[in-house]
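S.K.: For reference, the sequence and a predicted model appear below.
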Amino acid sequence: MPRITASSNAAQRENTQNAILRSFGDLLYTRGLTGLTMTHVAKNAGIGRTAVYNYFADMGELLVAYALDETERFINDLRTELARVDNPVDQLAVYVRLQIEDMSRRHLPPGPTMRSVLSPESFEKLGHHVGELQAVLAQILRSAIEQGYLPEADIGDLARLVHGSLSSATDRGQLEDGETRTARVEQIVTFVQRGLGARFDDAGRPVPIQGRPRLEQIAS
């Protein structure tokens, strides 16, 4: 890895911290959390092990920093992309696509594993950012219901259906690339939208549902 250079001490510290986070993310994706040490992270980043400890006290603190950084980046990117479309059903498609890409690109341990290696205070920090992401999805679903594009349903139930579909699809998506992957993602998008009761015209545009039924009435 090339030597990290910057025009000021503050920029140098930021560059070094970012290099550590990137190194940790690469290793987390390729080998997982089990057995991963600060020495591995430092060597992969091309810096001394002591330097890593200048930024992060232990692996738990590094894991939290990485997760928060990744989640914040994703939320910012998501909000930028959502602002480009108006219809909430189309926004749901944006959410699903970006989530699949993000879940396939990085490899954060599942919630129970995170809880087992983090202090309650650190785990609570992660929960705040996860809550932000959940709030974005909840607002999309709420708007879709209020505008008549989705049937009446509990927002929490709908959100669980969305994330359940994403979780089951991600592992298969990691094995694909190119046109096959793109087609798979679009299949998942359509599956989620129609599974929540969305309806479309012949041109594939979302249309309001007549009569404002509940989701279980459509499903039956």
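M.R.: Alright, I've got the coordinates.

S.K.: C-alpha only now, for contacts and for neighbours.
M.R.: Will do.

S.K.: Report the secondary structure element holding the residue nearest to Pro88 when sequence neighbours are not counted.
M.R.: Nearest residue to Pro88 in three dimensions, chain neighbours excluded: Ala144, at 5.1 Å (CA to CA, 6 or more residues apart in numbering). Per DSSP states H and E, Ala144 falls inside helix 120-146.

S.K.: is it true that Asp202 lies in a strand?
M.R.: No: if the criterion is DSSP: H, G, I helix; E, B strand; the rest coil, then Asp202 is coil and not within a strand.

S.K.: hang on, the earlier thing: for the helix holding Ala144, packing partners?
M.R.: Under the contact definition 3 or more CA pairs under 8 Å, 6 or more residues apart in numbering; DSSP states H and E, helix 120-146 sits against helix 59-82, helix 88-105, helix 155-173.

S.K.: Included below, for side-by-side comparison, is a second structure:
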Amino acid sequence: MPKISAPTIAAHRAQVRERILDAVASLTRDQGIDEISMTDVASAAGITRTALYNYFPDKPALLLAFTEQVTVNFMRRCEADLPAGASAARRLAGFVRFQLEGIIEHPHPAAAELGASLGPHAYQALADHVAPMQRLLVEIVREGTDSKEFDEVALEPTAKLVLALIGAQRLPLLRGETALPEAHALVTVFALRALGVTRETALEASRDE
């Protein structure tokens, strides 16, 4: 097992924890979250299974920590790549793209399947971790309605519908039945048209990189 040099025990633990979560990220690209075992993670991180349990007592705890990290990284990317000065249509298009890219980068089961795997308490904690993503989407829709770029809509239900559109592309993407650009255009144009955006503007936003 490779050694990790760190000035303090706390720094050492932080480095090992980062390696564990990096291992989960790597494994999800090949196996998907539902197929990963604690043994797989320990091996990929270069530590023993016993050592892994010193950081995460079980798989739900590990997946919750990983999900929190993914959410934090997503929010940072949105802050950097979805500037407040951009139109609501382009911000929504960017949000959709980042979410679809996340599905490809870290494959995961549908929410119901994941809930059954983790159990109700862990699933609620998971929902709490990803809540910032929904709040960001609600804010984008609010910006669009306030500026009259979007039609007046119920904010939270509309955000949930957009997330459902994104989720509907999960299996087609993972099965290779559709490519990212096609999925992005489909979801973005459909959502923006439903929000009252013209077809030309919706198409332009869907092509914006």
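M.R.: Right, received. Where do you want to start? Everything quoted here is computed from the prediction, not taken from an experiment.

S.K.: What does the TM-score come to for these two?
M.R.: Once superposed, the chains reach a TM-score of 0.81 (TM-score structural alignment, normalised by the length of the second structure), with 203 aligned residues with a CA RMSD of 2.9 Å.

S.K.: Save the helices and strands packed on helix 120-146 of the first structure as TSV, and put in mean neighbour count too.
M.R.: Shown next, in TSV, are these (neighbours: other CA atoms under 10 Å):
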stretch	mean neighbour count
helix 59-82	17
helix 88-105	19
helix 155-173	15
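
S.K.: For Ser8 of the first structure, which of those helices is the nearest?
M.R.: Closest of those to Ser8 of the first structure is helix 59-82, at 22.3 Å (criterion: CA to CA).

S.K.: contacting residues around the closest one?
M.R.: Here helix 59-82 of the first structure makes contact (CA atoms under 8 Å, 6 or more residues apart in numbering) with 21, 24-25, 37-38, 56, 91, 94-95, 98, 102, 108, 117-119, 122-123, 125-126, 129-130, 132-133.

S.K.: what does stretch 30-37 of the second structure contact?
M.R.: So stretch 30-37 of the second structure is contacted by 27-28, 59, 106-109, 114, 117 (CA under 8 Å, 6+ apart).

S.K.: check contacts around Ala88 of the second structure.
M.R.: Contact analysis of Ala88 of the second structure by CA under 8 Å, 6+ apart lists 140-141, 143-144, 149.

S.K.: Filter the contacts of stretch 30-37 of the second structure down to the buried ones.
M.R.: 27-28, 59, 106-109, 114 (16 or more other CA atoms under 10 Å).

S.K.: Among those residues, name the ones in helices.
M.R.: Within those, residues falling in helices by DSSP state H are 27-28, 59, 114.

S.K.: With distance to Ile9 of the second structure as added columns, please give these in JSON lines.
M.R.: Formatted as JSON lines, these follow (distance: CA to CA, whole Å):
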{"residue": "Leu27", "distance to Ile9 of the second structure": "27"}
{"residue": "Thr28", "distance to Ile9 of the second structure": "29"}
{"residue": "Lys59", "distance to Ile9 of the second structure": "24"}
{"residue": "Leu114", "distance to Ile9 of the second structure": "34"}
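
S.K.: Pick the one among those closest to Thr8 of the second structure.
M.R.: Lys59 (27.2 Å).

S.K.: how near is the closest one to Asp30 of the second structure?
M.R.: Remark: distance between Lys59 of the second structure and Asp30 of the second structure (CA to CA, to the nearest Å) = 18 Å.

S.K.: Repeat that for Arg76 of the second structure.
M.R.: Arg76 of the second structure sits 25 Å away from Asp30 of the second structure, going by CA to CA.

S.K.: Name the residues of stretch 192-201 of the first structure that are buried.
M.R.: 192-193, 195-199.

S.K.: now, which of those lie within strands?
M.R.: Judged by DSSP state E, these include Arg199 as members of strands.

S.K.: from the buried residues of stretch 192-201 of the first structure, which two are the most distant?
M.R.: The distance between the two most remote of those (CA to CA) is 11.7 Å, for Val192 and Arg199.

S.K.: contacting residues around Ala93 of the first structure?
M.R.: Neighbouring residues of Ala93 of the first structure by CA under 8 Å, 6+ apart: 189-190, 193.

S.K.: Keep only those that stay in contact in the second structure.
M.R.: Among the contacts of Ala93 of the first structure, the ones still in contact in the second structure (both residues aligned by TM-score structural alignment, their matches' CA atoms under 8 Å) are Val189.
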